[in-house]
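Participant: any chance you can model this:
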Amino acid sequence: LNFATTLPKAYTQDDLRIGYMLALQLASAIRNADHVQKMNHAQAELRIYNNELQASNRELDAYNYTIAHDLKSPLTAIGLNADLVQRSMKENLPPKVGKYLDGIKASSHKMADMIDQLLWLARSRNSNDTLTLVEVKPRVEAAIQRFQHALEDHHISATIEGDIPMALGHGQWVEEVFANLISNAIKYMGKNAANPSITIRAISDDHFVRYEVTDTGIGIKEEDQKRLFEMFTRLNTVQADGIGLGLSIVARMVGGMGGMAGIDSIPDKGSTFWFMLQTPK
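Facilitator: Sure thing, here's the model as predicted:
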C-alpha cells in the first residue's frame, strides 16, 4: 500500500497509523479472497468427483442387478429339474441319488436367497419414488407368513403386540425390512432359549413411529453391535446361512425412506432390532 505526495511532512503519525490499519485490512481481504477461490475450486472438484462416483455406482448397481436377475432363471431350472427327477422316479430312485438331489435343491434355494438379497441391495440404492402412507400391519403379517414353516420347525412363536401405526415409506420395502429382521431373529435364536419367541410392536409420537422386532435369542455383544449394519458382516456365535447382507439392506432401505435403524441387545438375553419411519404430517 503506497501513499505519495510532493509536500514535505504531509502525513502525520495518525495518517501513518490509518494507512497501516488499511494495509492490514486489505491484506486480510486478499487472503480471504484467495481462500474463498480455493474453496470454490475444491467444491467444484468435489461435485465432479461425486457425480462421477454416483454414475459409477449406478452402473455397478445396474450390472449387479442384471447379473443377479439373469442367474435366477438357470438356478430355478436346476431346482425344478431336480424336483422333477425325484417326482418321476419316486420309489425307483436309489436313496443315495435322492440325497444328492435334496442337496441340489437345498443349494439352489440358498443361492436364490442370496441372489434376492443382491437384487434388493441394487434396488435400495436409488429410489426416486415419493414416500406414501403405508399400512404397516398387513406388511408385518405378510413378512411373518413368509417364515411360517421356519417358525414352526424351530418352535418359535411370532406375535404382533398392540397397535401398529401407519408411516411414510414404500410398502414393499417396509415388508422386506420386517422380513430381514424376522429372518435374522430366527437364525440367531440359538438352541438354548427356554421360550423362543419373536414380538413385534410399535411406539409412535408426533414425528416418528419406532417399530421393534424383539427376540429371546442369544443376544449380541456391544462391540459387535457397531458393525452389524455393515455389508457382509457375519457373527461367528452361531452357524447361520447367508452372506451378511440382510441388515445392511435394512439400513439402506430405512435410510432411503428417511428413517434410521438400530439395535438394543443383551448377550444371552435377546435383542431388539428397531427402525423409525416418519409419521404423516
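
Participant: CA atoms for contacts and neighbours, from now on please.
Facilitator: Noted.

Participant: and the strands in the stretch 1-150 of the chain?
Facilitator: 132-134 (DSSP state E, counting those that start in this stretch).

Participant: burial count for Arg47?
Facilitator: 12 (other C-alpha atoms under 10 Å).

Participant: endpoints of stretch 180-195, how far apart?
Facilitator: End-to-end distance of stretch 180-195 (C-alpha to C-alpha, to the nearest Å): 21 Å.

Participant: cool, and stretch 227-245?
Facilitator: Using C-alpha to C-alpha, the end-to-end distance of stretch 227-245 comes to 12 Å.

Participant: contacts for it?
Facilitator: 110, 113-114, 117-118, 187-188, 190, 224, 247-248, 250-251 (C-alpha atoms under 8 Å, 6 or more residues apart in numbering).

Participant: how about stretch 104-116?
Facilitator: 68-69, 71-72, 75-76, 78-79, 82-83, 241-243.

Participant: distance of Glu141 relative to Ala158?
Facilitator: 10 Å.

Participant: that older thread, ok, so of the contacts of stretch 227-245, who is nearest Leu133?
Facilitator: Val250 (18.9 Å; C-alpha to C-alpha).

Participant: Three-state assignment for that closest one, please.
Facilitator: Secondary structure, DSSP: H, G, I helix; E, B strand; the rest coil: Val250 is helix.

Participant: Proceed likewise with the subsequent sequence, for comparison:
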Amino acid sequence: MPPDPQRLLRTTYAFGAAGFAALLLLMIASFWLAQRTQSTTENVLKARAQRTVLVRLLSTVQDAETGQRGYLLTGEDRYLKPYETAISDIEPRLRDVRAAFKENPEEGPAIEKIDETIDQKLAELAKTISAFNAGKSSEALEIVKSDHGKDLMDQIRVLIGEAFQHVDKKLSQGVEQQRIDAAAARQFSLLAGTFILLTALGAIATIVRYTRQLVSARNELQELNTGLENRVAERTADLKRANEEIQRFAYIVSHDLRAPLVNVMGYTSELEASLETLQALTNDPQFHVLATAEAAKAAVTTDLPESIGFIRTSTQKMDGLIKAILKLSREGQRVLAPERINLADFFDSVADSVQHRVSSAGGEIRIVKPLASIEGDRLALEQIFGNLVDNALKYRAKDRPPVIKISQVSNRWGAVDIEVEDNGRGIGEEDRERVFDLFRRAGPQDQQGEGIGLAHVRTLVRRLGGEITMSSQLGRGTTFRVTLPSKLNIRG
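Facilitator: Here you go, the predicted model:
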C-alpha cells in the first residue's frame, strides 16, 4: 500500500494532541496538589511551633521549681539564680503560647487555665522564697510539705499534656494528609507519564510504519525502473528528502511533548507583543468605521489582556508555589562558618551549660583530657554535643545518678573520634537503628520530645563531613561515637 502523508499527519497530530492534553492535565493537577501541600505544610509548621512553645513553657516552670527546691534545701544563692531566671522568662513564654494559639480560639479556655494555674504556682514559689528569706525556713518547708505546690505542678503538667495531645493530633493529621497528597501525586504522575509514553510510542510506531512503507515503495521503484538510472536517482532523492522530513517531524513532536510549558510561556510573550500592535490599530479613526469595531476593541483591550494575564499569573503562581515549598524544606540549611575550636574548652562550656541539671540529679560529667583542636562550625558542634548530653540526662536510669563521660578515643589522619558515654537506661537492640530516624523514638515514652533530635544530629554530623555511630546495652548505658574531620569540609 502506498504511503499516505495526510493520514500520517492526522495520526501524529492526534497523538500529539493527546500527549499535550495529558501534560496540561498533569500541570493543573500539580498546581492543585502544590497548593494543598503548601497549606498542609503551613498547618504542620504551626502545630510544631505550638508544641515548641508549650515545651519551653513547661521547662521554664520546672526550672523555677527546681531552683526553689535547691535554694530551700541549701540556702545557697547560686540555686536561686535559676529560679530568678525562670521567673523572668515565664511571662515571655506565656506570651509566646498565646500568640501561637491565637488562631485557635477553641483552645482559648485551656490556655487561660494554664495561665491561671501557673500564676498560682508562681505565687506558691514566691511565698516559700519570701518566708525562707525572712528566716522562716520551717514555715517555707511546711508550705512545700503541704503538697499544694506539687498538686499545682501536676495540674500544670496535665493541662499542658492535654494541649500536647491536641497539637499532636493536628500534627498526625497534617502528616497523614501530606502522605496522601504525595501518594496521589505519585499515582497521577505515573498514570499521566504512562499515557504520554503510550502516545509517544504510538506516534513513533506510526512514523516507523510510514518509513517502512517508504522503503518498500523505494524498493518497488528500483525493481520497476532498473534500466532508468536517472529516474531511479530522482526517486531516490525524493525518498531521501521524505525520510529527512519524517526525522525532523519526529524531533518536533518529541520536543513538543517534553517542553509544552516552555512553549506556552514563549507564545504568551509573543501574544503580548502582537497585542500591542492590535491595540494601536484600534486607535485608528478608520477602524471605528467597521461594524464590529466595538466588539473587536473590547476583545483586544479587555478580553485578550485578561486571558493572557491569567495565563502568565497562573504559571508564575505555580512557579512561586514550587519555590515556596523548596524554601520550606531548605529552612535551617545555614551557611557553615569554619573556625578553630579547642575541644577541651568547648566541652568545658558544654558541661557548664548543664551543670545545674547534673548537680540536681547528683551526677557528674567527666571530660577526659587532653583533647585535640579542629576546624569546625561552632554552632553545629554545640547543637550536636548539646543534644547528646541532653539525651544522656533526659534518659538517665532512675536507680542511679547520671555519669556522662566525654573522651577522644582516637586521632586518625584528618579526623578525630569523640565518644559521649552515659550510664543511662540504654536502648534495646531492636531500636538501635530507628533512633536516628525522623519522628522515631525508642523505649518508654516518659519524656517530652518530638523524635527529631538524633536525626538532626546525624544530619549535622554528615554535613560537617563526619559520621555518627551508637552502641548500647539496655539497662546499662549508651555510647555515641562522633567522627569529625580535622578540617571542615563544607558540603554543597
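
Participant: follow-up on the earlier one: report the two of the contacts of stretch 104-116 of the first structure separated the most.
Facilitator: Going by C-alpha to C-alpha, the pair spanning the contacts of stretch 104-116 of the first structure furthest: Asp83 and Ile243, at 25.5 Å.

Participant: on that earlier part again, drop anything exposed from the contacts of stretch 227-245 of the first structure.
Facilitator: Listed as buried from the contacts of stretch 227-245 of the first structure are 113-114, 117-118, 187-188, 190, 247-248, 250-251; burial here means 16 or more other C-alpha atoms under 10 Å.

Participant: possible to save those residues as a markdown table with distance to Gln13 of the first structure?
Facilitator: A markdown table is the format used below for those (distance: C-alpha to C-alpha, whole Å):
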| residue | distance to Gln13 of the first structure |
| --- | --- |
| Asp113 | 84 |
| Met114 | 82 |
| Gln117 | 78 |
| Leu118 | 77 |
| Lys187 | 84 |
| Tyr188 | 82 |
| Gly190 | 86 |
| Leu247 | 73 |
| Ser248 | 70 |
| Val250 | 72 |
| Ala251 | 68 |
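
Participant: and these, which is closest to Gln25 of the first structure?
Facilitator: Distances from Gln25 of the first structure to these, taken as C-alpha to C-alpha, are shortest for Ala251 (50.4 Å).

Participant: what does the closest one align to in the second structure?
Facilitator: By TM-score structural alignment, Ala251 of the first structure lines up with Arg458 in the second structure.

Participant: quick one, what contacts that match?
Facilitator: For Arg458 of the second structure, the contacting residues are 436, 467-468, by C-alpha under 8 Å, 6+ apart.

Participant: ok, now Ala361 of the second structure?
Facilitator: If a contact means C-alpha under 8 Å, 6+ apart, then Ala361 of the second structure has 401-402 as its contacts.

Participant: from Gly190 of the first structure, how far out is the counterpart of it in the first structure?
Facilitator: With TM-score structural alignment as the criterion, Ala361 of the second structure lines up with His154 in the first structure. Distance from His154 of the first structure to Gly190 of the first structure, counting by C-alpha to C-alpha: 10 Å.

Participant: and the next helix or strand past the top helix by length along the second structure?
Facilitator: Ranked by residue count, the top helix of the second structure under DSSP state H comes out as helix 148-224. Next along the chain after helix 148-224 of the second structure, taking DSSP states H and E as the criterion, comes helix 229-258.

Participant: neighbour count: Glu141 and Ala158 of the first structure, which is higher?
Facilitator: In this view Glu141 of the first structure and Ala158 are compared by other C-alpha under 10 Å, and Ala158 has more residues nearby, 22 against 16.

Participant: which residues does the counterpart of Ile182 of the first structure in the second structure contact?
Facilitator: In the second structure, the residue paired with Ile182 of the first structure is Val389, using TM-score structural alignment. Val389 of the second structure makes contact with 404, 420, according to C-alpha under 8 Å, 6+ apart.

Participant: with that, I have no additional questions.
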